[in-house]
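**Q** the amino acid sequence is not available; the structure is as follows:
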């Protein structure tokens, strides 16, 4: 049995990427093939995939979900929209010196007021005066991860978003997808690699550390996903033809595996709180493209379950020694499932 301390490691702070590279596909790729490690360029992924393989992308779009505002009393408030419930209502984190009361109002971005509703666990329900997506896009700020030290600017608004982002709803990017630009996608199609899409709206909980040494005591954050019937058909066709299903990012992985809990991949939508740790039996995904993850994080546990605990430990030590760039704007890995 693994415990939390088994997933800790020391990362020199200067290896945390603070800015994206000038070109998306110019990042490095650590190819982990069992115990063998290969230092490659990300664009080499074209040659590492075979005709008939299926790349599964998460097409969620990051919202400008962060707001600064004030309560009716004048007290300062920071709001992070966690989930859009419908056209007028959201669940949000609200940081204030005193807990806002139901029925009170908060003015956001000095542009509009929301009404505080009932609590939903750690979140507040906020009622918007008009269309949520319009107000978020017009007045919100892009919520960069807490380990990125600068405020979001115009570069971030473009680069902290995949080129295929479509469905608005995430508060964090599916970062493995940030390495794909259109020329690289075109080369993959020319090679005969197929594409399919899922939607998983990444929540702020993805950055929350696990605090219990006993992993069984950790309560996983929930995220909303949609598994289209077309993607299910593409996965089945790929498997039948002997191809490999390659998840682009841990979010695509969670969606695919969540929709496979009945044994076979099924279409549909719903919340997932799937917590993947070593010992998990993967049902659908054969390979994984992923960035490097935080110490003691659920995502580090996921990749350790997928590629092997010892293999990931060795890969991370190698990446630190070779000065790879870590986290959202960092470099990537290509992993193969260890059966």
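**A** Structure received. Quick caveat, the model's predicted, so the values are computed rather than measured.
**Q** please make it C-alpha for all contacts and neighbour counts, starting now.
**A** Noted.
**Q** quick one, what contacts the residue nearest to the spatial centre of the chain?
**A** Nearest to the geometric centre of the chain sits residue 174, at 3.6 Å (CA atoms, centre = their mean). For residue 174, the contacting residues are 58, 60, 162, 202, 249, 250, 251, by CA atoms under 8 Å, 6 or more residues apart in numbering.
**Q** go with 10 Å
**A** Going by CA atoms under 10 Å, 6 or more residues apart in numbering, residue 174 touches 57-62, 160-162, 165, 200-202, 248-252, 290-291, 328.
**Q** how far away is it from residue 310?
**A** Relative to residue 310, residue 174 is positioned 25 Å away (CA to CA, to the nearest Å).
**Q** repeat that for residue 302.
**A** Distance, residue 302 to residue 310, by CA to CA: 13 Å.
**Q** can you check residue 269 too?
**A** 34 Å.
**Q** ok, residue 130 next?
**A** Distance from residue 130 to residue 310, by CA to CA: 51 Å.
**Q** residue 120 contacts residue 92, doesn't it?
**A** Yes: look at residue 120 against residue 92 with CA atoms under 10 Å: they come within range, at 9.1 Å.
**Q** when those two are compared, which one has more neighbours?
**A** residue 92 (23 against 10; other CA atoms under 10 Å).
**Q** so the more buried one belongs to a strand, correct?
**A** Yes: counting by DSSP: H, G, I helix; E, B strand; the rest coil, residue 92 is found in a strand.
**Q** checking the spatially most distant residue from the centre of the chain next. Helix, strand or coil?
**A** In terms of distance from the mean C-alpha position of the chain, residue 73 ranks first, at 36.4 Å (CA atoms, centre = their mean). Following three-state DSSP, residue 73 is assigned to coil.
**Q** ok, second structure coming up, stack it against the first:
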């Protein structure tokens, strides 16, 4: 399914570009989620569809995998005592918990890694923000602890201290829309920049392939007997990180936490030899990461009481020909031995041309930015045909990026 190259670490991101006119970037979502356009690529043949027809384009024995992460209102506009504004973009928790699920329930105070806007004007001292949470007045105080690798560690404290941090963000924060939209979030974005199946809070960017699914499309999938499963990968701000290195070997992928229930692993195992299609690049990276964690588990390289991790280049070093079923069985045995009902892990997996897909047979995804790691992933799946797909989309009036149109990519006949 992938097109091999000598070594994907030698790739130049400049070979994965195209001209994207600004007017082709969708600034707003369409009125109806499932009325976006759907480009269908099937074994080299391209057709135009509408997204609400997706269920008719899928093989009847498909297992469709969603990422059910929920975007948090991670942008905080605080004020200095002098009145000047400081923007804090919460990226990931540091203390007392680094696990996002626990961090969102933390009360009283916490420390997060943040990007700081107008940071040069914030020399010292606290900044604050008044807001309303659960029907009561509340105040958030932020203090800069230290700078680390271009980020700042920010200590937050709030009153009432009994509020969980999730409620603080809901009351005080704004949705972190992609910077290329170049606008503030609106009440409409609060609904439309979430998937209809968003459940677990923790993402700072939406899994945008899922934004096209309406309740009607989800119901149609069920009526047609198409099975679904959910994983949770909390999308980080690194999804917007440009590739600046001349070679991919010099680009560092951001790590992202994910959770997969044991019952989903069993569902994937039972679905062997039938089409497995990921909704979005985050679902795809999660599914492929499961394989590489299974390789580690089969080799006894997942010690207890550690957070399993997939390194960026693990698939490209002398690896394993382990079958996907064997990898899934090894993960289930690992969870059973640890008496766990879910796999919690992190991944830095970079999927680039030369990658051999182990788990998935297709992908539902939007149209991605030039010279991005997401475009590399599409090129790994389609080979040189990625250019033909994007040229077709540009020629035929498709809308691009987060609020843009969608595609169903099926490289092989299903």
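**A** That came through fine. Being a predicted model, the structure only gives us computed values, none of them experimental.
**Q** follow-up on the earlier one: and residue 269 and residue 310 of the first structure? Which one has more around it.
**A** residue 269 (16 against 11).
**Q** residue in the second structure paired with that one?
**A** Counting by TM-score structural alignment, residue 269 of the first structure corresponds to residue 344 in the second structure.
**Q** what is the neighbour count of residue 403 of the second structure?
**A** Residues contacting residue 403 of the second structure under the criterion other CA under 10 Å number 25.
**Q** alignment lookup: residue 238 of the second structure to the first structure.
**A** Here residue 238 of the second structure is matched to residue 205 in the first structure, going by TM-score structural alignment.
**Q** and for residue 374 of the second structure?
**A** Aligned partner of residue 374 of the second structure by TM-score structural alignment: residue 299.
**Q** quickly find the element holding that match.
**A** helix 298-307 (DSSP states H and E).
**Q** that helix against the second structure, how far on average?
**A** By mean CA distance after the TM-score superposition for the first structure, the fitted helix 298-307 of the first structure averages 0.7 Å away from its aligned residues in the second structure.
**Q** report all helices and strands that the helix or strand just after that helix contacts.
**A** For helix 298-307 of the first structure, the succeeding helix or strand toward the C-terminus, using DSSP H and E, is helix 309-321. Judged by 3 or more CA pairs under 10 Å, 6 or more residues apart in numbering; DSSP states H and E, the packing partners of helix 309-321 of the first structure are strand 28-33, strand 36-41, helix 298-307, strand 332-336.
**Q** where along the second structure do the helices fall?
**A** For the second structure, the helices defined by DSSP state H occupy 54-57, 100-105, 165-172, 187-192, 215-223, 262-270, 281-298, 324-337, 373-382, 385-395.
**Q** right, so of those helices, which gets closest to residue 126 of the second structure?
**A** Residue 126 of the second structure lies closest, by CA to CA, to one member of these: helix 165-172, at 16.3 Å.
**Q** distance from the closest one to the first structure after superposition?
**A** Counting by mean CA distance after the TM-score superposition for the first structure, helix 165-172 of the second structure comes out at 0.7 Å.
**Q** how near is the residue nearest to residue 229 of the first structure when sequence neighbours are not counted to residue 53 of the first structure?
**A** Once flanking residues are discounted, residue 229 of the first structure sits nearest to residue 267: 5.0 Å by CA to CA, 6 or more residues apart in numbering. From residue 267 of the first structure across to residue 53 of the first structure, the span is 20 Å (CA to CA).
**Q** of those two, who's got more company?
**A** residue 53 (24 against 15).
**Q** corresponding residue for that one in the second structure?
**A** Match for residue 53 of the first structure (TM-score structural alignment): residue 62.
**Q** its match against residue 279, yeah?
**A** No: the pair residue 62 of the second structure and residue 279 does not pass the contact test of CA under 10 Å, sitting 12.0 Å apart.
**Q** who touches both of those two?
**A** With CA under 10 Å, 6+ apart, residue 62 of the second structure and residue 279 have common neighbours residue 362.
**Q** state the distance from whatever residue of the second structure lines up with residue 91 of the first structure to residue 69 of the second structure.
**A** The alignment partner of residue 91 of the first structure in the second structure, by TM-score structural alignment, is residue 113. Counting by CA to CA, the separation of residue 113 of the second structure from residue 69 of the second structure is 20 Å.
**Q** so which of the two has more stuff around it?
**A** Using other CA under 10 Å, the more surrounded residue of residue 113 of the second structure and residue 69 is residue 69, with 28 against 22.
**Q** that one: what's it in contact with?
**A** Counting by CA under 10 Å, 6+ apart, residue 69 of the second structure has contacts 194-195, 197-207, 230-235, 258-259, 282.
**Q** narrow those residues to just the buried residues.
**A** 194-195, 197-198, 200-207, 230-235, 258-259, 282 (16 or more other CA atoms under 10 Å).
**Q** name the nearest residue to the match of residue 91 of the first structure, sequence neighbours excluded.
**A** residue 153 is the one closest to residue 113 of the second structure (CA to CA, 6+ apart), at 4.6 Å.
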